[in-house]
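K.L.:
Just to be clear, the model below is a prediction. Sequence and coordinates:
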Amino acid sequence: MMAIIRDTEQRPSPEALLEAARRENGGGRLKIFLGAAPGVGKTYEMLQSAHAKVKAGVDVVVGVVETHGRLETQALLHGLEILPRKALAYKGQTLDEMDLDGLLARRPKLAIVDELAHTNAPGSRHPKRYMDVEELLDNGIDVYTAVNIQHIESLNDVVAQITRVRVRETVPDSIIDRADDIELVDLTPGDLIQRLKEGKVYVPKQAERALEHYFSSGNLTALRELALRRTAERVDEQLLNHMQANAISGPWAAGERILVCVSEDPRAAGLIRYTKRLADRLHAPWTAICIETRRSLQLSDAERDRIATTLRLAEALGADALTIPAVERRIADDILTFARANNVTQIVIGKATRSWWFELVRGSVVHDLVRRAGNISIHVIAGDKLDPETFAGKGVRTAERAEAADPVPYVWSLALVAVALGISKLIFPFLGIENVDLVFLTVVVTVAVRFGLFPSLVASIAASLCYNFFFLPPVYTFTITDPTNVAAFFFFMLIAMIVSNVAARVRTQAVMATGRARTTEYLYSFSRKLAGTATLDDVLWATAYQTALMLKVRVVLLLPEHGRIVVKAGYPPEDELDQADLAAANWAWSNDRPAGRGSDTLPGAKRLFLPMRTGRGPIGVIGIDDDRTGPILTPDQTRLLDALMDQGALAIERVRLVEDIDHVKRVVETDRLRSALLTSISHDLKTPLSSVLGSASTMRKPGF
């Protein structure tokens, strides 16, 4: 029966349905013929597919095709309607480009547009040809196009590192992700090199240079692997969207996906490292997940820090790190629900170290996973016993949480029980004792939802005593003479306790969800703000302001400059550092560890300084302080600050990388101009120098 209920609850993913609807109603379909290098036969295969469409009765028009003088490719153009190109005048020359307006006016069912990464001539409507393709798709025209792997933006640096050649014309990954179909046109390196030697790719002199540099066997093998991987990634995304849109329960083991379960166990970091090695061996994406239950609120600060640190380690190693609230009664059901929804094929979990009594009362996640996993493989890893100092923290003391006992909820709970007692006394003569207990239970639920578990327990006890004292004979005593009333009193108290516990659990989950949603909203707003900043000053100011706003502290940001650390931004802006703060900031930067107030190093400083890091290492230092004495942040605020620092550090690194790229471009352009100048000078001096040398040679002849 439970299996039937679970199957009926399987619903398509809204995101996947929206994606499917966009593809069905969002215009034309895009098919990309992807190759590892020039000459593998992308255009040839694309034209063959076009001929097959023509035979099937489809209206096909060639917008632009570059044959590069290859006879077999030119032969395939026969029998296809070719749209004349548009001539554009530029600097005294006439350039031919695809006639986009003519193609839109002709409006075929399928347009053939070669060279997706091509840069259009000045004066065209769009600077890039892929933008022309997007406009065709938006107008409901299907498009066949071709591109090489080195032109994909995200792989540009990788290709440059492999081939030592920087490709200038690129297309964004979004156009690849938009493709409805990707056909990989593959050719072994040996066959491609043979085609090159036979002159089927380049003219002989150009082919000889290509063989010496770009078209080496090692380069072609690496590019071929990149093309295969990128195609596999897109196919995997399409498979996952199909499963989610059709509510298909996974896994479909078309490709490996790994999920590792993170808890407060000190050995969780070992699970992360094991999963990283497993993912590298299988060349598979992986995710680290933590299920947040009601018990999570009872964890100590050290255990919460341990979970946060473990998830940050997973992110640093390339995983997607997620924390999701528990929905099912068993944690194993939440894990399997996520795994099946995301087509996970393997789950890694730590060996249980709980006592037999704990597993008897709360159950064993490991045993439940093994029993319920179905086709998903389960890796149960014992892990190594780590030194407690491994997770001893960052050397920063945190402020104690303000959890002083508040008597107000308890007073309210007793007052509401008194109100319920008055109502019960009024209705008792008319409705009987059967309805009195419902009045008290209503009050218990109200207190549990409004004030939480412990006030509701007090209300349950008070309601039970009132029920006994005022309504169970003999009244006005706590004595119960009738055995039936003893059972009624016992079950009333039991039900009141259970109801208060369930209502308090719902309240706790609502409070957790509200807090998580608020924090997520702030972080999302911060990430959008950082994404829209283009200068370093804007990034620093946004980071300082957001940190001060969310943590209610004063913030300064310091970055290295000319071998020392200097203040670059702050909120409020007029903040200055004294000598003790500067010493703590320099120590934090030099040692990549916290320093200053609340830390183990230079605790006499006014501020606490923490290094900001990315995957490449420390990138700066953030300093915080407030008007209170002692440690500044609570453990929850410390984890929030970690998230803010991570986003800020990545944004700073992004801006600096852009600046470095611009600097490299300027250097390259300077070298190009220098070379052009020297070439021009040498050409201008060549003729007079030849005349001088000729005259000198003549003068040296005998008899002159």
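P.N.:
Okay, I see it. Residues are numbered from 1 along each chain as shown.
K.L.:
okay, CA-based contacts and neighbour counts for the rest of this
P.N.:
Fine.
K.L.:
Quickly find the element holding residue 603.
P.N.:
Using DSSP states H and E, residue 603 is not contained in any helix or strand.
K.L.:
Hmm, residue 597 and it touching each other?
P.N.:
Yes. Here residue 603 reaches residue 597: they are 4.4 Å apart, a contact under Cα atoms under 8 Å.
K.L.:
Tell me which of these two has more neighbours.
P.N.:
Comparing residue 603 with residue 597 by other Cα atoms under 10 Å, the one with more neighbours is residue 597, at 26 against 19.
K.L.:
ok, second structure coming up, stack it against the first:
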Amino acid sequence: MARGQLRVYLGAAPGVGKTFTMLEEAHRRQGRGTDVVVGFVETHGRKSTAQMIGDLEVVPRKTMTYRGSTFEEMDVDAILARRPQVALVDELAHTNVPGSRNAKRWQDIQQLLDAGITVLSTVNIQHLESLNDVVEQITGITQRETVPDEFARQADQVELVDMTPEALRRRMAHGNVYKPEKIDAALGNYFRVGNLTALRELALLWLADKVDEQLDRYRADHQIGTTWEARERVVVALTGGPEGETLIRRAARIAARTKGADLMVVHVARADGLAGGDPTLLAKQRVLIESLGGTYHQVTGDDIPTALIDFARGVNATQLVLGVSRRSRLAQILSAGVGVTTTNLSGPIDVHLVTHEHVGQGRLRPSAGASPLSRRRQIAGFALALLGLPLLTLALVALKDELSLASDVLLVLAGVVAVALVGGMLPAVAAAVVGFLLLNYFFTEPSHSLNIADRENVLALLVFLVLAVAVAAVVDLAARRTREAAIASADASTLATVAGSVLRGARPLAALLERLRETFGLASVTLLERAPGAADGPARQEDPTAWRIAATVGDPPCRAPGQGDTTVPVDDDLALVLCGRALPAADRRIVEAFAAQAALALRQERLAQEAAKARPLEEADKMRTALLAAVSHDLRTPLASAMAAVASLRSHDVAFSHEDQDELLATAAESHERLYRLIENLLDMSRLQAGALGVTATAVGLEEAVPTALDEIGDAGRQVTVTIPDDLPTVTADPGLLQRILVNVIRNALRFSPPDKPPIITASEHDDQVELRIIDHGPGIPDDLRDRVFQPFQRLGDRDNGTGVGLGLALSRGLAEAMGGTLLPETTPGGGLTMALTMPAAEAGVTATEARATVLAERAIVERINRRNRPTEGSE
């Protein structure tokens, strides 16, 4: 069965017309004879949207009950049974009511698509998962309902329903989006012009990325290799030389001329991996390109111009930036070079050749002229050439009558090869010259003379000399390549080890420096940072006061660059100082790469420290925001009810009966009680977080504490079934705090319990611990959300209409832990939530009677304090 297609109407904000546009498309398809049904369309009370549904067939919604409230959700099973060609499903990011077929509506849509049904849907940009934090920064509002970007990007079509901020605000003011009572608040908060402009730009950029993906897929499917200038993409080619920073900054200025242009850097490494750019410079240039918002890439290839062009075409680049060659003029005459060759191959890609200060200075390669063999082997090669070849010649002279000139030449050539294998290029060349002279003197006519009578002998000796030199060159090149491969392998192994230690370590900078110290057998490795206000000049290198230690391993640390055996400057303000031994030049190259990585690790640690400092401030800000939201609603509601009741009683315009007066007084008393309870919870939570909550532990009997808590709850508490054994030991707790815990947890259980299944309270003893279980048979809490209910100002479920600021369970857990106990949620068998309160059992010497007396005494004290603190009649 073919999979259905998904078409998504994307908007920058509510009210731009996504649902209306979707319905228009549905009518167009129905007019063409397509079987279209409305799976779920949310009109939000907008008459024009409701009228637009018209004669479209609407699949009845499924009615669901959750926490005592009734909700309507899309009936996926009914749509699957109906099997239309096209289904309209509004609000892609919607969260379904618990108990639905799927948790999210996009999962419902996935099932419809798998069944071969084409789906038209809508979503706002703020509901995309990857942009959730960005939207929160712009609007200050957290969007809890999100849809994964991967699902949205898999849509076959995404159509942007766009509207200018001014036009949307006019629609809002005319009452076409929200109800009149919400218009002023919406225009002054979420629907400000700046917010709408930013959201609109986010929607355009996200859609542009989606279009880029479709374009890349189309080009790949149709094997299109030419460049399509749909967007400016600037590619910089780096050799690993010092001119790289100049090229990157020049390319960044080119890209900045076009808004939205992409900036990329590419370095072509040779396929054999034996030669390449300076790793230190490449590391610095990578940091630079990333700081400018670009990306770094590395490809492998033997032919650099071809590899560059292949990469540029692969990313659909429009401009390629190269540096002018650093080779000499003679070298450029002999070979066109990378720049000219790349320009000839570029086709429609514009190539910029950028001049720099290193033009014509040559391309330095480390150890380019040094022999790959040790001095001892070179001496052995010369000795073999000067002694071995004469001895071989004496042996051949003795066999002169039995061997021809050709045999003599081959045997001497073998000797030259042996010298090349032992001593390398120079001894082999010397052996070739010595062999040429010996063959000419002893084996060509006239003998014992350097003259040659036969022309064929001249040719044979010249061929011998050329072959001998060529073989020596090949042997020397193979030795060089072997040495380079060994060095590259050692460097790669060291880098891999360092990278692994950095990734596995909690402190990457310390791990990097420690691995560097161990690898090269150093006494200490220190990363020095220039002290603020330190003066420039040569004296600074020896002045410890001009530097401060950013990180160090080993002992003793170097306190100035001049104190170390090897110093690797990272930039003007950082230097890596090695103590213990001076490193050779070959090792210094890899240490320079490590120094660049150490600078990156230091910057990451500094950023992590700043983030850690900001995290408590962020949490405090979230707490203040949540507290303000709670005060604005949950605290204001009971206060408004009390004020309305009192104002009614004081009114002289209406004569209330005694029953009405009693009801108003009861309303005022209940509202004041709720307000008092909320404020008390807020104050206790503040004391808990500040560590200032006093705990007076004593022996408490649960058979007294639970009924007392139920009495405080009132009539609802009488519905609870309590089963506490008579021989249950007392617990060590603060009586007042324990009662607060019980009241909060039992109220929470009553709020979510079905009317026919009231909560149950049981108690038992286990290993010097007394466990009290408050069991309800409500909807329960998913495992992945259980920790959230214990966070302050959190109430599970976006549609929870219950009262309270979400402090009850958070406060209860904090109080339990303050008294040495725990409060943990568990799943009730058959459905529901069980709160297990565990408290330490009191010492055996404390009896239940003593505990009961303590509870009564504590209760009397609390009552006296409360009466003393209550305002007297007529007080303000």
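P.N.:
Okay, I see it. Given the structure is predicted, the values throughout are model-derived calculations rather than measurements.
K.L.:
buried set for the helix or strand hosting residue 101 of structure 1?
P.N.:
According to DSSP H and E, residue 101 of structure 1 maps onto helix 100-106. Residues 100, 103 are the ones in helix 100-106 of structure 1 that count as buried (16 or more other Cα atoms under 10 Å).
K.L.:
Stretch 229-247 of structure 1 now?
P.N.:
Buried-residue list, stretch 229-247 of structure 1, by 16+ other Cα under 10 Å: 230-231, 234-236, 238-245, 247.
K.L.:
which other helices and strands contact the longest helix anywhere in structure 2?
P.N.:
What stands out as the longest helix in structure 2, according to DSSP state H, is helix 455-504. When contacts are defined as 3 or more Cα pairs under 8 Å, 6 or more residues apart in numbering; DSSP states H and E, helix 455-504 of structure 2 packs onto helix 405-423, helix 425-443, helix 508-520.
K.L.:
Most tightly packed of the ones you listed?
P.N.:
Per residue and on average, the most neighbours among those fall to helix 425-443, with a mean of 23 (mean count of other Cα atoms under 10 Å).
K.L.:
which residues sit in contact with the most centrally placed residue in structure 2?
P.N.:
Structure 2 has residue 130 as the residue nearest its centroid, 10.5 Å off, counting by Cα atoms, centre = their mean. By Cα atoms under 8 Å, 6 or more residues apart in numbering, the contact set of residue 130 of structure 2 is 148, 149.
K.L.:
distance of it from residue 200 of structure 2?
P.N.:
Using Cα to Cα, to the nearest Å, residue 130 of structure 2 is found at 16 Å from residue 200 of structure 2.
K.L.:
Which stretches in the stretch 51-200 of structure 2 count as helices?
P.N.:
For the stretch 51-200 of structure 2, applying DSSP state H, counting those that start in this stretch gives helices covering 76-82, 105-114, 132-139, 149-153, 165-173, 180-188, 193-221.
K.L.:
To residue 36 of structure 2, which of the helices and strands packed on helix 455-504 of structure 2 lies closest?
P.N.:
helix 508-520 (58.5 Å; Cα to Cα).
K.L.:
Remind me what that closest one packs against, helices and strands.
P.N.:
By 3+ Cα pairs under 8 Å, 6+ apart, helix 508-520 of structure 2 packs against helix 455-504, strand 524-530, strand 547-554, helix 585-630.
K.L.:
Give me the angle between that helix and strand 524-530.
P.N.:
Compare the direction of helix 508-520 of structure 2 with that of strand 524-530 by axes from the mean of the first three to the mean of the last three Cα atoms, to 10 degrees and you get 140 degrees.
K.L.:
how about a markdown table for the helices of the stretch 51-200 of structure 2, with distance to residue 59 of structure 2 added?
P.N.:
Shown next, in a markdown table, are the helices of the stretch 51-200 of structure 2 (distance: least, Cα to Cα, whole Å):
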| stretch | distance to residue 59 of structure 2 |
| --- | --- |
| helix 76-82 | 7 |
| helix 105-114 | 14 |
| helix 132-139 | 32 |
| helix 149-153 | 24 |
| helix 165-173 | 30 |
| helix 180-188 | 31 |
| helix 193-221 | 31 |
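K.L.:
quick one: which of these is nearest residue 281 of structure 2?
P.N.:
Nearest to residue 281 of structure 2, of the helices of the stretch 51-200 of structure 2 and by Cα to Cα, is helix 193-221 at 32.1 Å.
K.L.:
Helix or strand next in line after the closest one, which one?
P.N.:
Taking DSSP H and E, what comes next after helix 193-221 of structure 2 is strand 233-238.
K.L.:
ok but residue 645 of structure 2 is inside a helix, no?
P.N.:
Yes. Checked against DSSP: H, G, I helix; E, B strand; the rest coil, residue 645 of structure 2 lies within a helix.
K.L.:
wait, what's in contact with it?
P.N.:
664, 665, 667, 668.
K.L.:
Tell me which of those residues fall in strands.
P.N.:
Nothing among these maps onto strands, per DSSP state E.
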